[in-house]
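Peer 1: here's a sequence, model it:
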Amino acid sequence: MSQQRNTILITGASSGLGQGMAREFAAQGKNLCLCARRLDRLEQLKQELQSEHRNITVSIKTLDVNQHDDVFRVFQEFKQELGTIDRFIINAGMGKGAAIGTGYFKANKATAETNFVAALAQCEAAMEILREQEAGHLVTISSMSAFRGLPRAMTVYAATKAGLASLTEGIRADLLKTYGSNSPIKVSTIFPGYIRSEINEKVKNTPFMIDTKTGCRLLAKAINKEPVIAYVPRWPWALMAFLMKRLPLKWVLKLS
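Peer 2: Next up is the predicted model:
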């Protein structure tokens, strides 16, 4: 059974899964700390959430997660403003890129920096607060693509999501060494399957794709259980994870 998490911080909250999760947690009566690059979208979202859920507090701040000093500053400002942050959802990311060696190094580099180095900064900033509180929940949003190397535009994206999953497990391992199995700080890695969002809006004819609202409802439900890992939605992605780890690469490519 999960702890009561009344205040939730979500990065990349101005669009896509971050925005959708903010709506889900607002409907559950949670106070929200929302950050992203696009302040205008955050302001619209705040107005929407507070008009529909008058009993919650919504704090917003501009944040480019690639400005690492700003990550630490913004997280601390949220904590000072709301007192305690019970859950951090490390969600900000991007999906630019192309096959390695085809002239798109800058795009691949941008994805690598945003999805891994910036995620490291977010985890560092979050864990400083959680260690100080000795309580809370760290959540990272990885991807089903993390389980194998994938071609073309997915190559660097998949590698970053694998790195993020490994980083998250390492944080959990460190907490196990410190606190044992009863750690007051919970850590979860979430592996979404195909959920429609701005990052994949141009992708067509994808099997098992679900709409944004359904996907975010299932994400929030999974996160509230505070699992070590979760596949969202569980069907068919729990089975797909099992297969992707074990099948020859040429077969995995037919599944992906």
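
Peer 1: going by C-alpha atoms from here, please, whenever you check contacts or count neighbours.
Peer 2: Noted.

Peer 1: helices of the stretch 151-256 of the chain, residue ranges please.
Peer 2: Applying DSSP state H, counting those that start in this stretch to the stretch 151-256 of the chain gives helices spanning 154-179, 212-224, 234-246, 249-255.

Peer 1: which one, of these, ends up nearest to residue 70?
Peer 2: helix 154-179 (20.2 Å; C-alpha to C-alpha).

Peer 1: could you also give me the structure for this next sequence, so I can compare it with the first?
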Amino acid sequence: MGRLQGKTVFITGASSGIGEASARQFAKEGCNLVLTARRLEKLEQLKADISKSHLNIFIHAVKLDVRDKKQIDTVVTELPAQVKDVDVLVNNAGMVIGTDPLIDVKEAVVDQMLATNIKGLVFLTQAIVPRMKERETGHVINIGSIAGKQAYAGGSIYCATKFAVDAITKALAIELVDTPIRVSQICPGMVNTEFSTVRFQGDKEKADNVYKGLQPLVADDIAELIVFTAGRPAHVNIADMLVFPVNQADSKTVYRRPE
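Peer 2: Just a heads-up that it's a prediction; the model follows:
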């Protein structure tokens, strides 16, 4: 029996990409799952798929827009008894829109990124960590980014949101240092998921061009590290992890094979 067997894992943004891959890999460890995202039909498909090969775990799929604090509080309050006590919170939901310079970024785009990437993470943490403190056990894993370590042109607001995630994660770890609750951050570099297609408003060709000439990370690569982080012994906390594909050195330095 592994360390994660029987644990309850709450994942935001579970309908695709890193969130979906994490759900599948936590299921392999025997974890019960709370799967949340805005696209309920995708979550139901994922639940059905996982359930076929993992009959002994409990899966709760529920629609959730992390920008809505009332919705977050309702979802957490109404969790079924089997997953009421969350052992691992994976704050994965996040998004970026466009590559416009700062002076051209629209207000609605700013609001959407701030609400999703920062406020959603904060509100989920506020909803779940108090019960972790009561139980004296728990783990918060925030999905950051190289964009939260190094800013770049065309990413001003997105970088700002991920710098905020970095700061929030570090502050929370300090605030919980006298508890058994672990706080971790995993910061990917270039990962080829639906995330990039959203950035370019559905233009798959533009999204794919970002990774032309190199082998990027994929969702499973990051999911594996999330599960690894969650599965360390209780006295071990992986505080911060920066992950690149082998041909990336920082936010803008990459080697692309000539065609």
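
Peer 1: on that earlier part again, rebuild the helices of the stretch 151-256 of structure 1 as JSON lines, extending it with distance to residue 86 of structure 1 and mean neighbour count.
Peer 2: Below are the helices of the stretch 151-256 of structure 1 laid out as JSON lines (distance: least, C-alpha to C-alpha, whole Å; neighbours: other C-alpha atoms under 10 Å):
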{"stretch": "helix 154-179", "distance to residue 86 of structure 1": "17", "mean neighbour count": "19"}
{"stretch": "helix 212-224", "distance to residue 86 of structure 1": "12", "mean neighbour count": "20"}
{"stretch": "helix 234-246", "distance to residue 86 of structure 1": "25", "mean neighbour count": "15"}
{"stretch": "helix 249-255", "distance to residue 86 of structure 1": "37", "mean neighbour count": "12"}
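
Peer 1: show me the residue sitting in the middle of structure 2 in space.
Peer 2: Taking C-alpha atoms, centre = their mean, the centroid of structure 2 lies closest to residue 92, which sits 1.5 Å from it.

Peer 1: hmm, residue 143 and that one touching each other?
Peer 2: Yes - the pair residue 92 of structure 2 / residue 143 is scored as a contact, 5.2 Å apart, by C-alpha atoms under 8 Å.

Peer 1: now the strands: where do they sit in the stretch 101-250 of structure 2?
Peer 2: 139-143, 182-188, 240-243 (DSSP state E, counting those that start in this stretch).

Peer 1: let me have those in CSV, extended by mean neighbour count.
Peer 2: Below are these laid out as CSV (neighbours: other C-alpha atoms under 10 Å):
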stretch, mean neighbour count
strand 139-143, 25
strand 182-188, 23
strand 240-243, 17
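
Peer 1: give the contact list for the counterpart of residue 213 of structure 1 in structure 2.
Peer 2: Aligning on TM-score structural alignment places residue 213 of structure 1 opposite residue 220 in structure 2. Contact analysis of residue 220 of structure 2 by C-alpha atoms under 8 Å, 6 or more residues apart in numbering lists 18, 21-22.

Peer 1: between those, which is nearest residue 127 of structure 2?
Peer 2: The closest of the contacts of residue 220 of structure 2, once distances to residue 127 of structure 2 are taken by C-alpha to C-alpha, is residue 22, at 21.2 Å.

Peer 1: my reading is that that closest one is in a helix; is that accurate?
Peer 2: Yes - Residue 22 of structure 2 forms part of a helix when assessed by DSSP: H, G, I helix; E, B strand; the rest coil.

Peer 1: I'd say it and residue 227 touch.
Peer 2: Yes - the pair residue 22 of structure 2 / residue 227 is scored as a contact, 7.2 Å apart, by C-alpha under 8 Å.

Peer 1: about what we covered before: list the members of the contacts of residue 220 of structure 2 that persist in structure 1.
Peer 2: Contacts conserved in structure 1 for the contacts of residue 220 of structure 2, using both residues aligned by TM-score structural alignment, their matches' C-alpha atoms under 8 Å: residue 21.

Peer 1: can you lay out the contacts of residue 220 of structure 2 as TSV showing neighbour count and distance to residue 87 of structure 2?
Peer 2: As requested, those are exported to TSV (neighbours: other C-alpha atoms under 10 Å; distance: C-alpha to C-alpha, whole Å):
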residue	neighbour count	distance to residue 87 of structure 2
18	29	19
21	20	18
22	26	15
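
Peer 1: tell me how far residue 79 of structure 2 lies from residue 206 of structure 2.
Peer 2: Counting by C-alpha to C-alpha, to the nearest Å, the gap from residue 79 of structure 2 to residue 206 of structure 2 is 39 Å.

Peer 1: so which helix or strand takes in residue 62 of structure 2?
Peer 2: strand 59-63 (DSSP states H and E).

Peer 1: mean deviation, that strand versus structure 1?
Peer 2: Aligned to structure 1 and superposed, strand 59-63 of structure 2 gives a mean residue distance of 0.8 Å (mean C-alpha distance after the TM-score superposition for structure 1).

Peer 1: following element in sequence after that strand, please.
Peer 2: Following strand 59-63 of structure 2 in sequence, per DSSP H and E, is helix 69-77.

Peer 1: tell me how far residue 214 of structure 2 lies from residue 248 of structure 2.
Peer 2: From residue 214 of structure 2 to residue 248 of structure 2 the distance is 9 Å (C-alpha to C-alpha).
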